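[1] quick one, fold the following:
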Amino acid sequence: MGGGSSGGGCRRSFLPHSLRARTTLGVTGLALIFLTAIGAGANFLILNRVQAQIFDEAERVAVNWGASLQPGSTRQPVPRTRIDLLQLVDSRGRVVTASAAAAGRPPLSAVRPPADDRIQARTECSGPGGCVMLAAFRVPQPESSGLRPDEPRFVYAGMTRPPILTGYLLQLLTAAGVLLGVALAAWVNWWAAGRNLRPVETIREHLSDITVSDLSLRVPQPPGCNEYALLVCTVNRTLARLDEAVKLQRRFASTTSHELRTPLTGLRTRLEEAVLYPDDVDPRETVREALSITGRLETIVDDLLVLARLRAGTPAAHEPIDLGALVVQEAAAQAGDVPVHVHVDRDVHVRGNRIQLVRVLNNLLANARRHAGTMVEVTAERADGQVVVTVTDDGDGIAPQDRERVFERFVRLDEGRRREPGGSGLGLAISRDIAQAHHGTLLVEDTPRGARFALRLPIQQEPAALADPARR
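    A predicted model of the protein is given here:
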């Protein structure tokens, strides 16, 4: 399988897919640009420095030797520096005296510095032996007394231009240094990127071993608290949540199939009896029982669809709701022999979906009336920035070990099965999911007698209260 396929739909690109190769390519390009600029600048500075040193030295030698000449002197100069080409030339261009290296050579230059600019530096390439870097110095007249004013003398001091200024040795050495530096930068980045990305490869290998059938595996936690450790920690938490979700889904599928199989089996049994024993079975009774079982199946399916939408996080339209008025309305709509006493504070407002909140209140009220002995008490009040709705009955209550189990799907306690044999066991599970979808909670709280369900939702101030600071 090619690299593009293994990457899970990677788009084609001229760049390599490997992050290690990409970073190395980028660092190599930047290093090449950076080092080339540095090399070019260094090469320019070195050449200028060498040339400036030669000219400075030539000027110094020319001035010192010209100043040491006596009138009529023709002594041969003896250079003690690398400036080995020395000549004294008269106004007619004749060499009066010269160093050993410059003996027999024509004048090194034809330049004649004027009296107001006695010394000039230049490079002459007209003579044999290559280009000469020299300084031309006009010997001052006071220093040459005895000579006619119209016969000045000139000193030329210089040297053959060195190879560093004539060839490409420096450029070649600079280019070699740049290439070596680029290669070193590329190798260091390749090694460092491989070392830094090694934990990512380890994470990838372990994740590839994890399948849906076995989500219990975890990625080994690396030491330290760097980005890789935080990534592994997040991955393991995600795997734990996924493992728990899959387990819940499997339990839900198993429980759902069992809950649906029971009424379907009963329905099939009734229909088969009506077909096999038409003389012994009352058709009207069979149809009546079949409709009853079908109604229970419909209730279970509707509740399952509601749960699926809530668990999928499907957004529902929210609006400001006077929860106190809604509690009073739903409590009055509950018909039955058990009275419902309602105590509601004023201005108890929340933001939520009216249909979903009505379903929660109906589930809690129906559950309380089913288990109550003589009465049901409902309250809605503010507490700690929340709206708290409690539904309390005076029945047998719920054991502490069962107070969380009652919110699980298809869980029905023995008392609930006895009082309502046809229930689906999904009402409280749906109610809790609705509460959580509204950023609230639904719990069973302690009470001296019976059972108390407490629904807590974030409070929302009325528009008038928001506009009037005095009411805050």
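[2] going by C-alpha atoms from here, please, whenever you check contacts or count neighbours.
    Noted.
[3] helices or strands next to the helix or strand hosting Gln249 in the packing?
    Assigned by DSSP states H and E, Gln249 belongs to helix 227-276. Counting contacts by 3 or more C-alpha pairs under 8 Å, 6 or more residues apart in numbering; DSSP states H and E, helix 227-276 is packed against helix 169-208, helix 283-311.
[4] compare with the first, here's sequence two:
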Amino acid sequence: MSIRPDRCLFFSNSIQARVTLTVAAVSVLVVAVITVGFCLLVRHRIEAEIYQETRRVAIEWIGSMEHGRIPPPAPTARVPLVQLVDSRGQVVAAGPMAGDRPLSTVRPTENHFDDVTECPEGKPCIMLTAARVPMFQSREFWQGEPHFVYAGTDQPPALRGQRLELFSALGGVLLVVLWTWTTWRATGRILHPIDTIRQRMSEITAHDLSLRVPQPSGQDEISRLGRTANETLDRLESAVTRQREFAAVVSHELKCPLAGLRTGLEEALLFPEIDAREAIARSLPAADRMQRIIDELLTFARLRNTPSSLEPVDLGALVRAEAAARTTGVPVRTRTEPDVLVLGNRVQLASVVTNLLVNAQRHATRQVEVSAQRAGAQAQVVVQDDGEGIDEKDRERVFEPFARLEAGRRLDPHGSGLGLALCRAIAVAHEGSLCLEDSPHGAHFVLRLPLMTG
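    The predicted model follows:
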């Protein structure tokens, strides 16, 4: 009979099959040891009880031989075979069931007992104890000729042949089969949810991330696996959705300056009377806007969880330097504490402060306030303007890439909408945060970074 290759592959790759085979092999070993031990224990226990009784019968009969009189044998229900045999093998006295032939040819020495099993040809085996009559009794009755007493019984059916071993082995096989079958079913039940999760995961594609895997109830490993898989799919779907939205917004933002640039160039080609240098000069602002958007996109894409070129940065000194560089626009008033040290990238942190100051000056009426101070285990930079402020419903939206409010479009029509998104990405990369908080007037930006320790 040949074995199909696909079935061999299933057993080699299936956890259920491997676990079942392993348990079967271990159970065979364990059951074999238990079966052998059980057989030895049972056999020893039965033999010990029988030989104890045969010895008692033999000793009592020998002890009753005194005063020149040999009493008849006294067999019992458990020891029906009792004989007295001389040194020549002649039966001197015997019980009614012992017969006239010696039960054994064993000749033990004085004060010694031999427990033997005799199996005459064509007859059931006999378990008996052979005992030698003491010397002083032999002199009294037979002038010193050795005589022997045999007391025995038929071998119990459980010990005949290999019945005990056969039935024990059969029970062991049934136990192994039951154990293996139970393991196969239990492993299948345990792995069934995993197989269901695998099948559902195979149905999920990049075009449809809305499917979720079945989530078993409970708190075991498989339940946690299902929850983790669904949480991962949620994050993946959100990330893909954001990526698609981001790509759409990028395409839209680049399409406008590209269209203006193409229009100007096509106009110069279609109308020879238009001065080429003048047409190129009109197209340069669109090209500059495209370059600025692309540069900011590259910076946004290069940010990772951990910024490069880390060094101790004094946020107070950094804020003072960036505020001093803002010589145009509304004045900037600074308030800083000494030694507000963080571990980060100086250039990136400076760009955050600069972006926040530029944004605040654009929306401020008379003044911008910026402070750098300690707040527990964090460094805190606060940029406050006295402008119109931002509605609470738009406080998170302003940090989205290319998101621009109406006031921002009016005050900076050529902006890309990536400045605040870059600022937040830099803050997150430094294990910090950037958010808008409540303020009685104007916008209140708060940058928090972990203080440098040690």
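[5] picking that back up, dump the helices and strands packed on helix 227-276 of the first structure into TSV; add mean neighbour count as well.
    Output for these, formatted as TSV (neighbours: other C-alpha atoms under 10 Å):
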stretch	mean neighbour count
helix 169-208	15
helix 283-311	15
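[6] and the ones you listed: which comes nearest Ala454 of the first structure?
    helix 283-311 (20.1 Å; C-alpha to C-alpha).
[7] which neighbouring elements make contact with the closest one?
    helix 227-276, helix 427-437.
[8] gap between the shortest one and the chain center?
    Same thing as helix 427-437 of the first structure. 35 Å (C-alpha atoms, centre = their mean, to the nearest Å).
[9] which other residues reach stretch 299-315 of the second structure?
    With C-alpha atoms under 8 Å, 6 or more residues apart in numbering as the test, stretch 299-315 of the second structure has contacts from 339-346, 372, 379, 381, 422, 425-426, 428-431, 452.
[10] so among those residues, which ones count as buried?
    Buried members of the contacts of stretch 299-315 of the second structure, scored by 16 or more other C-alpha atoms under 10 Å, are 339-346, 372, 379, 381, 422, 425-426, 428-430, 452.
[11] look up how far Glu237 of the second structure lies from the residue lying closest to Phe399 of the second structure once chain neighbours are set aside.
    Nearest non-adjacent residue to Phe399 of the second structure, counting by C-alpha to C-alpha, 6 or more residues apart in numbering: Ala421, 4.6 Å away. To Glu237 of the second structure, Ala421 of the second structure is 21 Å away according to C-alpha to C-alpha, to the nearest Å.
[12] which of the two has more residues huddled nearby?
    Ala421 (20 against 17; other C-alpha atoms under 10 Å).
[13] thinking the more buried one is in contact with Arg397, fair?
    No. Contact between Ala421 of the second structure and Arg397 fails when scored by C-alpha atoms under 8 Å: they sit 9.6 Å apart.
[14] Asp84 of the first structure and Ser99 touch, don't they?
    Yes. Judged on C-alpha under 8 Å, Asp84 of the first structure makes contact with Ser99 at a distance of 6.9 Å.
[15] export the helices and strands packed on helix 283-311 of the first structure to TSV and append columns for distance to Arg122 of the first structure.
    Converted to TSV, those look like this (distance: least, C-alpha to C-alpha, whole Å):
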stretch	distance to Arg122 of the first structure
helix 227-276	63
helix 427-437	89
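[16] ranking those by burial, who's on top?
    The highest mean neighbour count among these, using mean count of other C-alpha atoms under 10 Å, belongs to helix 427-437: a mean of 21.
[17] what range does it cover in the second structure?
    Helix 427-437 of the first structure corresponds to residues 419-429 in the second structure, going by TM-score structural alignment.
[18] mean shift of the matching stretch relative to the first structure?
    Stretch 419-429 of the second structure, aligned to the first structure and superposed, deviates on average by 0.7 Å (mean C-alpha distance after the TM-score superposition for the first structure).
[19] how about residues contacting that stretch?
    Outside of stretch 419-429 of the second structure, the residues within contact range by C-alpha under 8 Å, 6+ apart are 296, 299-300, 303-307, 348-349, 351-352, 355-356, 398-401, 433-435, 447-449.
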